[in-house]
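> Predicted model follows, preceded by the sequence.
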Amino acid sequence: MADSHSSSPATSSLPPLVAGAYRKRIGLISVVACFGGLLFGYDTGVINGALRPMTEELGLTPFTEGVVTSSLVFAAAFGALIGGRVSDGIGRRSTILILAILFFVGTLFVVFTPGVGILVVGRVMLGLAVGGASTVVPVFLAELAPYEIRGSITGRNEVAIVIGQLSAFVINAIIGNVFGHVDGVWRIMFAICAIPAVCLFFGMLRMPESPRWLVEKGRHEEALAVLKTVRPEDRAIAELGEVEQVAEEEQEEKKVGLGAILTNKWLFRILLVGIGVSMMQQLTGINSIMYYGQVVLIESGFEANAALIANIAPGVVAVLGGFIALYMMDRVDRRKTFTIGLTLTTTCHLLIGVASMLLPVGNPARPFVLLLLVVAFVMSMQTFLNVAVWVWLAEIFPLHMRGVGIGVSVFFGWMTNATLALYFPSLIDGIGITGVFFLFAGVGVLALLFVITQVPETRGVSLETLEEDVSTGAIYAVKKRKARRFLR
């Protein structure tokens, strides 16, 4: 699939990638960094099965259930905002190390909590770590990966997220069904996430810093040394030259962070589009399914233990869809995947709403039909939207505003996520599954229009070329040409 940027001088002047040991090095770096995504997934998914025994032991009310669940997500919004700024200041690698410590300490607070207060404090700490990881890990991977394989390398973090969520669902089902009679069984469910936190910390001690961040801080020799470990030598030297040139231009023009965004209409526009893409992802309701999947399945007609087991199915297809998405990332345009994904998820929302109307409570087919449609929704979401959204956010912003840009965008996404997490039980109680999924379908139509008219393409372009096109507005001219071609 041709890309109108693929012949740009800045991109074609780089020596081609050839076979070499550097590919294994990039693979190792991505595996270690993606423990951050694994923790993101486990910590957000574990509440799905832990909530019921937690409620019984701690005496939670429907409101405090919402507080315990959403406290992590609201904190994640601020973690995303702060994490981006911190990583701009002290480096991507150092920030990830701090996040690993925060994951571990937050887990201890939750596991040993005597009551709701300490539990919420622990969930807030985990939320700050989750939010920070959601912004810093994709940027770290995008800045280390060659542009030709940037999509598949950066997208591995999202696959790690859904593997973490699936792990939480499976572990919850095993522990819940085998040790469900044990007091404090939910504490065991949470304790598991201390293991990947330790792996992330010790793994990142041996990983390099982002070469693009090093150049921005004037540490050019260190940047070249890092690039030579993840590129062929001639490519490393040429790529360093590109990054240095862009950094020098930014310094001459005094383009830095938030100030540059507010004084450049194109940068401000791309920030607004980034916010829109992040919110679009959450307004599909995907995380409501991941947090409250057992509640939805019980509402559909499953018994509690059966729902706990059936809840594994969306987790399995999420992982499968993630691997399919990785294959597509460097082959299919981001805008096209967004468009296909929103079309499919909106259709699934409509079908879930219609099925819940036509199959009343008590109909033996109802729980299985709704489970099948929920699985189809999660598969569509993971294959075409989740991975692509995180990759797009990690690559669209210029270097000088990358931490701020992705931090602000993901902040709004997490706030949308948190609001849904807080009110989803009330929505289910108030308007039922039918009304909730019809509401999601209406939002999906608006999101589809937003993608077609506002979101520019980023696939197959070096970060430096993207930076120039975003800063000058040239990227929108490319987007209009692609939109006309797509509509034809």
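Great, that's in hand.
> okay, CA-based contacts and neighbour counts for the rest of this
Noted.
> quick one: buried residues of whatever helix or strand residue 239 lives in?
Per DSSP states H and E: residue 239 is located in helix 233-253. By neighbour count on 16 or more other CA atoms under 10 Å, the buried set for helix 233-253 is 233, 235, 236, 237, 239, 240, 242, 243, 244, 246, 247, 250.
> Show residues contacting that helix.
10, 14-17, 212, 215-216, 223-224, 227-228, 230, 256, 400, 464 (CA atoms under 8 Å, 6 or more residues apart in numbering).
> One more to weigh against that first structure:
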Amino acid sequence: MGILTLKEDRPTPKEVYNWRIYVCASIASFAACTIGYDSAFIGTTLALPSFASEFKFAEYSKDNLALLKQNIVSVYQAGAFFGSLFAYGSSYYLGRRYSLILFSAIFMVGAGIMLGANGDRGLGLIIGGRVLAGIGVGGCSNMTPIYISELSPPAIRGRLVGLYELGWQTGGLVGFWINYGLSETMAPSHKQWIIPFAVQLIPAGVLLVGALFIPESPRWLFSKGRREEAVKNLTWMRQLDADHVYLSEEIRNIETEIESFNADIGQGFWKPFQALKDRKTQWRFFLGGMLFVCQNGSGINAINYYSPTVFKSIGITGSNTSFLTTGIFGVVKTALTFVWLMILIDHVGRRNLLMIGAGGGAFCMYFIGAYIKIAKPETTAGSANASLSSGGIAAVFFFYLYTAFYTPSWNGTPWVLNSEMFDQNTRSLGQANAAANNWFWNFIIARFTEQMFNAWGYGVYFFFASLMVLSVFFVFFCIPETKAIPLESVDRLFEMKPVWKANKRLLAELASTQRESNDVIEGMKGDDEKVSEAHSEYKSAA
């Protein structure tokens, strides 16, 4: 098999891999552009001399200024935590598509409120607007991976959900560079720092308009009994007739899964919570949350939100130099996200990426921490002729190497896994749990990073490195490989032991069942009724 060859759960017509699913996934992924932009621009905006001057940062003590910055950054994550939970309710009643429309509109209101802030009014409008904007992106972070995974053929599901991560990195790239460009081309002024806040409205507006034209998730429509509309949307996405054998099998898969769940638990807003009584479901919710504990334990969001502070700890001084270094960091992340999206996620697999990324990233963090402890670069950073030593250059190299390990592994893979590991009726609740965990741990990092650097210094790097080492063992023993597994077969995947062999064993089972069905159908050629019955029996067995 070539590196771009797709590994399919069953023979798939080429029409299924069409432009429509890519367009729908791309439009939904503009939610991630908004999230990525905000995570990147806010740290460098707070470091702009024009922003610091207008809001009188010089009058604050070191500790009080750290607290103020942390509050500005972290209220956004606090809002996102609640937004991700609210999205469960909107998803149940409104669907995936209308939830995207609703939460993108909430974000735009919050972003608009921020534009009213100035030195006379104080930071209240920025803080209040960021809470509201956070609710908006929290809801979108819940809905986007679910929507994409539910319209995706299994063989390219990782790639399509990966568009969400690509959107995140594209927004981040703009966010990392915008203040470097403004500081180079504009004199310090109110306009200089307000522009980055205004740019937030662009990707949110594209999502709001685009979501008006994309179809609702067929799986959600099936779950609500709107079969005719669901079949219509599915035939449009797959570019196949409703009576095509591939589409017939997919429809039967979805309906069988829904019927099975309804028989065990039933329909209703609170019914999925009853599934939490099952230990197996509890375990999956725990795994989904822990993936984001590990993701944030890598230290990436400390870098995203406080990149000037991070680079200062290595010995890089001057706001423009810090902005430039941060911008290069954004370029590295975005470039490697393309590699992850097009090749790695659906070929190397989820488990291998996470373990390699955590192991390599830990080594880099240990090196950076050791350099800071030995060289103490901050003690010479303020001198007039200060420049990076060879050790400092090596530390910067290892910082970018850390980025190269982290980006194609922990950046987007937890979102892919969480979009795949739940059945139809717990998927929205499971994603709400995952998104809430993501934003909760984002909040913790955003709220305490500045104080951690003030108190621990190089110890911050050792702390994150050690957490990454632990995550290698967590993934190996707890996370099964979901690559190429149909969503309707995920329950069976999580039943198989040992975890590290489950994917191969399940794919072998599915292939064996497919061969048996084909043999039966081959012997029944000419009898359409028996062929149809054989297909039904095969899908029920699978």
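That came through fine. Keep in mind that this is a model prediction, so the values were computed, not measured.
> Which position in the second structure pairs with residue 376 of the first structure?
Under the alignment (TM-score structural alignment), residue 376 of the first structure pairs with residue 401 of the second structure.
> That match: neighbour count?
17 (other CA atoms under 10 Å).
> Now do the contacts for it.
361, 364.
> and with 10 Å instead?
Neighbour list for residue 401 of the second structure: 332, 360, 361, 363, 364, 365, 395 [criterion: CA atoms under 10 Å, 6 or more residues apart in numbering].
> where along the stretch 351-488 of the first structure do the helices fall?
Assigned by DSSP state H, counting those that start in this stretch, the helices in the stretch 351-488 of the first structure fall at 366-381, 387-396, 402-454, 463-472, 474-487.
> Residue 381 of the first structure against residue 324, yeah?
No - here residue 381 of the first structure lies out of contact with residue 324, judged by CA atoms under 10 Å, at a distance of 11.6 Å.
> between these two, what contacts are shared?
With CA under 10 Å, 6+ apart as the test, residue 381 of the first structure and residue 324 both reach 318, 387.
> Looking at those two, which is more packed in?
Neighbour totals were compared for residue 381 of the first structure and residue 324, and residue 381 leads with 28 against 17 (other CA under 10 Å).
> Out of the buried residues of helix 233-253 of the first structure, which comes closest to residue 34 of the first structure?
Residue 34 of the first structure lies nearest to residue 236 out of the buried residues of helix 233-253 of the first structure, by CA to CA, at 23.8 Å.
> Please identify the residue in the second structure that aligns with the closest one.
In the second structure, residue 236 of the first structure lands on residue 247 (TM-score structural alignment).
> what about its match, distance to residue 221 of the second structure?
Distance, residue 247 of the second structure to residue 221 of the second structure, by CA to CA, to the nearest Å: 16 Å.
> list the contacts for the nearest residue to residue 503 of the second structure once chain neighbours are set aside?
Spatial nearest neighbour of residue 503 of the second structure, chain neighbours left out: residue 481 (5.4 Å); criterion: CA to CA, 6 or more residues apart in numbering. Contact partners of residue 481 of the second structure, counting by CA under 10 Å, 6+ apart, are 349-352, 417, 475, 493-494, 499-504.
> number of nearby residues for the aligned partner of residue 419 of the second structure in the first structure?
When the first structure is aligned by TM-score structural alignment, residue 419 of the second structure is paired with residue 394. Residue 394 of the first structure is flanked by 28 other residues according to other CA under 10 Å.
> Next up, the contacts around residue 394 of the first structure.
Counting by CA under 10 Å, 6+ apart, the residues that residue 394 of the first structure touches are 135-143, 150-151, 154-155, 388, 402-403, 405-406, 463.
> quick revisit: between the contacts of residue 401 of the second structure, which is nearest residue 94 of the second structure?
So of the contacts of residue 401 of the second structure, ranked by how close each gets to residue 94 of the second structure (CA to CA), first place is residue 332, at 38.2 Å.
> Tally up the residues packed near the closest one, please.
17.
> Aligned counterpart of it in the first structure, please.
Using TM-score structural alignment, residue 332 of the second structure pairs with residue 317 in the first structure.
> So residue 321 of the first structure sits against residue 341, correct?
No - Residue 321 of the first structure is beyond contact range of residue 341, at 11.4 Å (criterion: CA under 10 Å).
> Overlap in contacts, the two.
Joint contacts of residue 321 of the first structure and residue 341 (CA under 10 Å, 6+ apart) are 379, 380, 381, 382, 383, 384, 385, 386.
> Tell me which residue of the second structure lines up with residue 120 of the first structure.
Counting by TM-score structural alignment, the partner of residue 120 of the first structure is residue 127.
> can you give me the helices for the stretch 101-250 of the first structure?
Counting by DSSP H, counting those that start in this stretch, the helices of the stretch 101-250 of the first structure are 116-144, 150-178, 185-191, 194-204, 211-216, 220-230, 233-253.
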